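K.L.:
Structure for this input, please:
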Amino acid sequence: MKRYAIGDLQGCHEEFIALLEALDFDPRRDQLWLAGDLVNRGPGSLACLREVMALGEAARVVLGNHDLHLLAVARGGAATKRKDTIDDILEAEDRETLLDWLQARPLLVRDGNTLMTHAGLPPQWGLDQAESLAGEVEWMLTGERAGDFLTRMYGNRPRRFKPHQEGVDRLRAIVNTLTRMRFIDAEGRLDFDAKEGLDSAPDGFAPWFQYPRQDDPWLLFGHWAALNGEAIGSRVRAEALDTGCVWGGSLTALDLDSGERISVPSRQFA
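P.N.:
As a prediction, this is how the structure comes out:
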């Protein structure tokens, strides 16, 4: 069995198929770890969602902020944004089947010391704690109050997670950390404005992976296309998977056993 981790698809369906062909991927034998943001911005969001869902147990998927945005629009009453490309999903005949499947995906996938989330893992959280916190959100998303939570999920407050938090504030802090984090300060406070490369760090903030940890996990993450697949200056074992396919970069798979990276070029601006 071969295991590959792939960054943000964001509706780049043609490139996804080309990458699977380059990998000689066989769902009866191999496994994909997908770091979230399956949909939005690219032209093939519906096709990507259907393709990944059809892989069944061969695909281990975490939710990204764009996936959650789709759920918030479809089931939480949120408005679409000007650059969204999710209308084909919202109008599809199999819409509810796809949304049910997506809503049941976790925020975190772990295999021993290897852990994948969409945005990364702050140094203040251990692996067991991260699993537990992600589970709180997953429990809410699959429960009777999921619609209410999706309605109230987004916002920039609180800016960091604190153990005593309760209710929507607590869940929002978990979601923001696992799906929107880039730059943080030494206490784990998130900055929501800087989204470019490392030189755009606000004063007092640094990339989450440049802070040391007490343990030594292997952390897989997407979300940050401006890194172009390089967690430069990392003080932890971190693998940046998003190589900006939807922005004209490439779509990249990391072989989790050999460490080799295999990429196909973007076709978005061909």
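K.L.:
okay, CA-based contacts and neighbour counts for the rest of this
P.N.:
OK.
K.L.:
how about the helices in this protein?
P.N.:
13-23, 45-54, 65-75, 87-90, 95-103, 127-141, 146-152, 167-180 (DSSP state H).
K.L.:
For the comparison step, fold the sequence that follows:
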Amino acid sequence: MATYAIGDIQGCFDELQQLLQRINFDPAKDQLWFTGDLVNRGPKSLETVRFVKSLGDRAITVLGNHDLHMLAVAEGHLKYSKNDNFQPLIEADDGPELLRWLRHQPLLHHDAKLGYTMIHAGLAPQWDLSLAQACAAEVEAVLQGDDYVDFLQNMYGNKPKRWKGKLEGIKRLRFITNCFSRMRYLEPDGALEFHHKGAPGSQPEGLIPWFEHPERRSRDLKVIIGHWSTLGLMTDGSLFALDTGCLWGGTLTAYCLESGESIAYNCPGCRSPKE
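P.N.:
Now for the predicted structure:
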């Protein structure tokens, strides 16, 4: 039995199947963890979500920013952008069922036995595991509840930028969502910064990758992330960054949690980074 964490797919279904062949995935005994962004930009979001859902408890996925974006578009709160490529999923006969399944997926998954925590993007420096789990549960409860439509309508925005325990309502939910699904860099005081997407070393002076912030309280965790394709593959013992840019002609990467082995499939690329 093996557990494989796989980076952002973004609708690159054929490449996922090639990777699963390469790792000899056996759904009868193996489990897959997905770092989020199952959908968008690649050509086969519908097939990807159908497949992951069909695996049942053999697959775990956390929600990414593109997954949340699709949910918001499906509810009519946003228009399709020129780069969106999930319309076939929304309009499919089983689209409502797939969308319902997706919004019932977590923002954070922690396995105490394996010793790994998986999120899509990042953790606020003030959060330890317990607080991060509690914050994730707050947003998950809203997404899975009767008020999810109102939440999707109001989740967008870059403020508030700083964590305060006394945050309430949509401001609190938006901050939590932005951490789990969008964050890369922080200002020295811990404020979120959303404009720079390049690899560490390319950012303006003063900005800090969230995982290098000196006051980060989750340093004792082994954290698996996607989202940040310009990082490339990182498996440094505490951070396991697995979005290796399949969509852009990079690779789709699987990381075996038991052995520490990384396996990659070279992807032809569905989009240009300039798009």
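K.L.:
For the residue lying farthest from the centre of structure 2, which residues are in contact?
P.N.:
Within structure 2, the residue lying farthest from the chain centre (CA atoms, centre = their mean) is residue 205, at 26.7 Å. When contacts are counted by CA atoms under 8 Å, 6 or more residues apart in numbering, residue 205 of structure 2 touches no other residue.
K.L.:
Alignment lookup: it to structure 1.
P.N.:
By TM-score structural alignment, residue 205 of structure 2 lines up with residue 203 in structure 1.
K.L.:
Could you report the distance from the most centrally placed residue in structure 1 to residue 33 of structure 1?
P.N.:
Note on structure 1: the residue nearest the mean C-alpha position is residue 118, at 2.5 Å, using CA atoms, centre = their mean. Between residue 118 of structure 1 and residue 33 of structure 1 the computed distance is 11 Å (CA to CA, to the nearest Å).
K.L.:
Over to residue 222 of structure 1?
P.N.:
11 Å.
K.L.:
Comparing these two, which shows the higher neighbour count?
P.N.:
Between residue 222 of structure 1 and residue 33, residue 222 has the larger neighbour count (other CA atoms under 10 Å), namely 30 against 21.
K.L.:
and the residue lying closest to residue 257 of structure 1 once chain neighbours are set aside, what does it touch?
P.N.:
Counting by CA to CA, 6 or more residues apart in numbering, residue 257 of structure 1 lies nearest to residue 3, which is 6.9 Å off, once chain neighbours are set aside. By CA under 8 Å, 6+ apart, the contact set of residue 3 of structure 1 is 30, 31, 32, 33, 255, 256, 257.
K.L.:
Name the nearest residue to residue 48 of structure 2, sequence neighbours excluded.
P.N.:
Using CA to CA, 6+ apart, the nearest residue to residue 48 of structure 2 is residue 13, at 5.3 Å.
K.L.:
Kindly report the same for residue 108 of structure 1.
P.N.:
residue 117 (4.9 Å).
K.L.:
Now check structure 2 for the residue matching that neighbour.
P.N.:
Match for residue 117 of structure 1 (TM-score structural alignment): residue 119.
K.L.:
List of residues touching stretch 159-169 of structure 2?
P.N.:
Under the criterion CA under 8 Å, 6+ apart, residues 124, 126, 171, 172, 174, 175, 190, 191, 192, 193 lie in contact with stretch 159-169 of structure 2.
K.L.:
now do 7 Å
P.N.:
Contacting residues not belonging to stretch 159-169 of structure 2 are listed as 171, 175, 190, 191, 192 [CA atoms under 7 Å, 6 or more residues apart in numbering].
K.L.:
Trace the third one over to structure 1, please.
P.N.:
Looking back up the chat, that one is residue 190 of structure 2. Per TM-score structural alignment, residue 190 of structure 2 is aligned with residue 188.
K.L.:
post-alignment, stretch 13-21 of structure 2 versus structure 1, mean distance?
P.N.:
Average distance, stretch 13-21 of structure 2 versus aligned residues of structure 1 after superposition (mean CA distance after the TM-score superposition for structure 1): 0.5 Å.
K.L.:
Show residues contacting that stretch.
P.N.:
Contact with stretch 13-21 of structure 2 is made by 44, 47, 48, 264, 265, 267, as judged by CA under 7 Å, 6+ apart.
K.L.:
how about a cut-off of 10 Å?
P.N.:
Stretch 13-21 of structure 2 is contacted from outside by 4, 6-9, 22, 24-26, 32, 38-39, 42-49, 51, 246-247, 251-254, 263-269, using CA atoms under 10 Å, 6 or more residues apart in numbering.
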